[in-house]
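> sequence and predicted structure, then a few things I'm wondering about:
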Amino acid sequence: MHSWVDGQEASALNLQNRGLAYGDGVFETIAVRDGRPSLLSLHLDRLALGCQRLAIDADQALIHDELLRYAARLRDGVAKLIVTRGDSQRGYAPASGAPARRILQGSPLPAYPQANATDGVRLFPCQTRLAQQPLLAGLKHLNRLEQVLARAEWQDSSYAEGLMRDTDGRVIEGVYSNLFLLKGGTLLTADLSRCGVAGVMRDALLAQAPALGLDAQVRDLGLDDVQQADEVFVCNSVYGVWPVREFAASNWPAGPVTRKLQAVARTLLDT
């Protein structure tokens, strides 16, 4: 699939782009099915929040329209939408008046093993820790070196994901997913006010929880919470929900709450 820069087909980017030089931007990874971007409003809301917090002046209506046109052409796959602060000369100070750059790239939907969804996945215990920076917490900004280092820790294909903690040892998320626990009838996910990415599937499932009769809480989590959980699963906006069957010495079944939320996620991605 061709790449677009600022709404036009392009195969190159200005070497002075601040996204390349400093990771100065944000991005969204969006599943596209039958020409429609899944969870579109949640993705665009998070993108707008990231631009606002980083003071990147990007035309959100234009981004919306370009994404719809690109998805219609892609048909089925994954669209990666990148917004950078634009181009500038050397130095950290942003150039005043430089227009934001909008980049769209397409790829096929990943061919994940069906067993990830049916039987569940193993989590690798990552040693790379997430630094705490409340200003950037929750955003999907372009600085992903912590995830790159964490993913490089294992080559064993029996691990589908890794579990990441922050510098104080709190459980935060997967390398490319968010983590949920069911503990004593309560659905738990990590507080992301210090670090981590607030995934759009995470937000969607939290919004759906009350209608399903689930008490959902966002709070600090430790390894003991994971080990004592009744069910564990990971989620993102491309594959939906995967049960976690094993982490370290702990094992879990793919329980009824996980299966219920898996079905919800599947519906959200298909509509």
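Perfect, I can see it now.

> going forward, measure contacts between C-alpha atoms and count neighbours the same way
Will do.

> can you tell me how far the most centrally placed residue in the chain is from Leu62?
Residue closest to the average C-alpha location in the chain (Cα atoms, centre = their mean): Gly199, at 4.5 Å. Applying Cα to Cα, to the nearest Å, the value for Gly199 to Leu62 is 23 Å.

> so is the residue nearest to Leu40 when sequence neighbours are not counted in a helix, a strand, or just coil?
Excluding the flanking residues, the one nearest Leu40 by Cα to Cα, 6 or more residues apart in numbering is Ile30, at 7.8 Å. Here Ile30 takes the strand state, with states given by DSSP: H, G, I helix; E, B strand; the rest coil.

> which residues touch Ile30?
Counting by Cα atoms under 8 Å, 6 or more residues apart in numbering, Ile30 touches Pro37, Ser38, Leu39, Leu40, His43, Val78, Ala79, Lys80, Leu81, Ser237, Val238.

> mind redoing it with 7 Å?
Applying Cα atoms under 7 Å, 6 or more residues apart in numbering to Ile30 gives the contacts Pro37, Ser38, Val78, Ala79, Lys80, Ser237, Val238.

> ok, Ala48 next?
Counting by Cα under 7 Å, 6+ apart, Ala48 makes contact with Gln60.

> do the same with Trp4
Contacts for Trp4 (Cα under 7 Å, 6+ apart) come out as Ala10, Ile103, Leu104, Gln105.

> only whichever of the residues you listed are buried, select them in PyMOL.
Buried subset of the contacts of Trp4, written as a PyMOL selection, criterion 16 or more other Cα atoms under 10 Å:
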select buried, resi 103+104+105
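
> narrow the contacts of Trp4 to those in strands?
Judged by DSSP state E, the subset of these located in strands is Ile103, Leu104, Gln105.

> next up, a second structure to put side by side with the first:
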Amino acid sequence: MLSWIDGQPAELLSAKDRGLAYGDGLFETIAVTAGQAVLLERHLARLAEGCARLRIPIDMNLLKAELLAFCQQLGDGVAKLMVTRGDGQRGYAPPEPAQPRRILQSAAKPQYPARNAEQGVRLFACATRLAEQPLLAGLKHLNRLEQVLARAEWQDAEHAEGLMLDASGRVIEGVYSNLFIVRAGQLITADLSRCGVAGVMRAELLAQAAACGIGCQVRDFDLAELLAADEVFLCNSVYGVWPVCALQTHDWPVGPLTRKLQAIARDLLDC
């Protein structure tokens, strides 16, 4: 496994790092094919927005150069890029000036069962709810305890993903995926201005769908509307698109719009 810290091969991290102490940082999980980072510009744009909102003074040109070199060396797999505020002393007050740390780790591409993409997946209804945090909404920050607790709710192989709602009962996303529904030919995904992660594959599929003339809506919807959907699917930047075939006792067919967007995502990941 490749591991770089601040552009150099390394595995040891300072115990004073604020990413470790407070989750004070951000990360991106990037599919790498033939040495190329898939959806690179979308990943970098989300990271830059996150650094701006958290006021982490990162050199994006340096970070991009390191990421490109890392992906070339990796070849095929998954690159995890983490940016922390760097070392700090005891207490929440951020260091001034901060010296951000750049961490890159590699992993093999996960071998998900073929049936996930072909036949669809069953969702587990998670009891863990997402708290409303408008300041952090949409960001892929390092504090993922809500997702850790949600993923701990099931251990069986029957469920490939979990469904997460917010504290008000709105449908938000999967534990590690974004969720779309289709109603009357319209593509609908949750408004993530209060909580949730604005995935790069989600953004790309919305753009691709709009370019194909497919109506797209980003808005609130609840469990009742989810159950009334014609099609449901999940997406993320590593596996692409998985149809959702069931939630508890409710079933959905794998529909044509899901298949169309699945093919688009597959082409992106196979580039």
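Here it is on my side, so go on. Remember, it's a predicted structure, so these values are computed and weren't measured experimentally.

> ok, back up a step: distance of the residue nearest to the centre of the first structure from Leu123 of the first structure?
Going from Gly199 of the first structure to Leu123 of the first structure by Cα to Cα gives 18 Å.

> quick one, strands of the stretch 151-271 of the first structure?
Taking DSSP state E, counting those that start in this stretch as the criterion, the stretch 151-271 of the first structure carries its strands at 159-166, 171-174, 178-183, 186-190, 215-219, 231-236, 240-247, 250-251.

> mind putting the ones you listed into TSV with distance to Leu68 of the first structure and mean neighbour count?
Below are the strands of the stretch 151-271 of the first structure laid out as TSV (distance: least, Cα to Cα, whole Å; neighbours: other Cα atoms under 10 Å):
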stretch	distance to Leu68 of the first structure	mean neighbour count
strand 159-166	30	22
strand 171-174	29	26
strand 178-183	26	24
strand 186-190	31	20
strand 215-219	33	15
strand 231-236	21	25
strand 240-247	21	24
strand 250-251	42	14
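
> need the ones you listed in CSV (columns: distance to Ala111 of the first structure).
What follows is those, written out as CSV (distance: least, Cα to Cα, whole Å):
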stretch, distance to Ala111 of the first structure
strand 159-166, 12
strand 171-174, 19
strand 178-183, 20
strand 186-190, 27
strand 215-219, 31
strand 231-236, 15
strand 240-247, 13
strand 250-251, 25
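
> what's the closest of those to Leu67 of the first structure?
Leu67 of the first structure sits nearest to strand 231-236 of all the strands of the stretch 151-271 of the first structure, at 19.6 Å, using Cα to Cα.

> superposed on the second structure, what's the mean shift for that closest one?
Following the fit onto the second structure, the mean deviation recorded for strand 231-236 of the first structure is 0.2 Å by mean Cα distance after the TM-score superposition for the first structure.

> chain center to that strand, what's the gap?
13 Å (Cα atoms, centre = their mean, to the nearest Å).

> next, the angle strand 159-166 makes with that strand.
Here the directions of strand 231-236 of the first structure and strand 159-166 differ by 90 degrees (axes from the mean of the first three to the mean of the last three Cα atoms, to 10 degrees).

> helices and strands around strand 231-236 of the first structure, which ones?
Judged by 3 or more Cα pairs under 7 Å, 6 or more residues apart in numbering; DSSP states H and E, the packing partners of strand 231-236 of the first structure are strand 178-183, helix 200-208, strand 240-247.

> mind putting these into TSV with distance to Arg266 of the first structure?
TSV is the format used below for these (distance: least, Cα to Cα, whole Å):
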stretch	distance to Arg266 of the first structure
strand 178-183	16
helix 200-208	10
strand 240-247	6
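
> nearest to Glu153 of the first structure, out of these?
Proximity to Glu153 of the first structure (Cα to Cα) singles out strand 240-247 among those, at 15.3 Å.

> what is the closest one packed up against?
helix 114-118, strand 121-130, strand 231-236, helix 256-270.

> from the ones you listed, which stretch is densest packed?
Neighbour counts (mean count of other Cα atoms under 10 Å) averaged over each of these peak at strand 231-236, with a mean of 25.

> who's in contact with that strand?
177-182, 199, 201-202, 241-244, 252-255, 258.

> so that strand corresponds to what in the second structure?
Using TM-score structural alignment, strand 231-236 of the first structure lines up with residues 231-236 of the second structure.

> quick revisit: would you turn the ones in strands among the contacts of Trp4 of the first structure into JSON lines with distance to Ala263 of the first structure?
Shown next, in JSON lines, are those (distance: Cα to Cα, whole Å):
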{"residue": "Ile103", "distance to Ala263 of the first structure": "32"}
{"residue": "Leu104", "distance to Ala263 of the first structure": "29"}
{"residue": "Gln105", "distance to Ala263 of the first structure": "29"}
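
> for Pro256 of the first structure, see how far away Ala115 of the first structure is.
Separation of Ala115 of the first structure from Pro256 of the first structure (Cα to Cα) stands at 17 Å.

> can you give me the strands for the stretch 1-150 of the second structure?
For the stretch 1-150 of the second structure, the strands defined by DSSP E, counting those that start in this stretch cover 3-5, 8-9, 25-33, 36-37, 77-84, 101-107, 121-125.

> save the ones you listed as a markdown table, and put in distance to Ala160 of the second structure too.
Below are the strands of the stretch 1-150 of the second structure laid out as a markdown table (distance: least, Cα to Cα, whole Å):
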| stretch | distance to Ala160 of the second structure |
| --- | --- |
| strand 3-5 | 28 |
| strand 8-9 | 34 |
| strand 25-33 | 19 |
| strand 36-37 | 25 |
| strand 77-84 | 19 |
| strand 101-107 | 20 |
| strand 121-125 | 6 |
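
> report the contact partners of Gly170 of the second structure.
Rather than Gly, residue 170 of the second structure is Arg. Asp220, Phe221, Asp222, Leu223.

> quick check, the last one in contact with Val171.
By that I understand Leu223 of the second structure. Yes. Here Leu223 of the second structure reaches Val171: they are 6.2 Å apart, a contact under Cα atoms under 7 Å.
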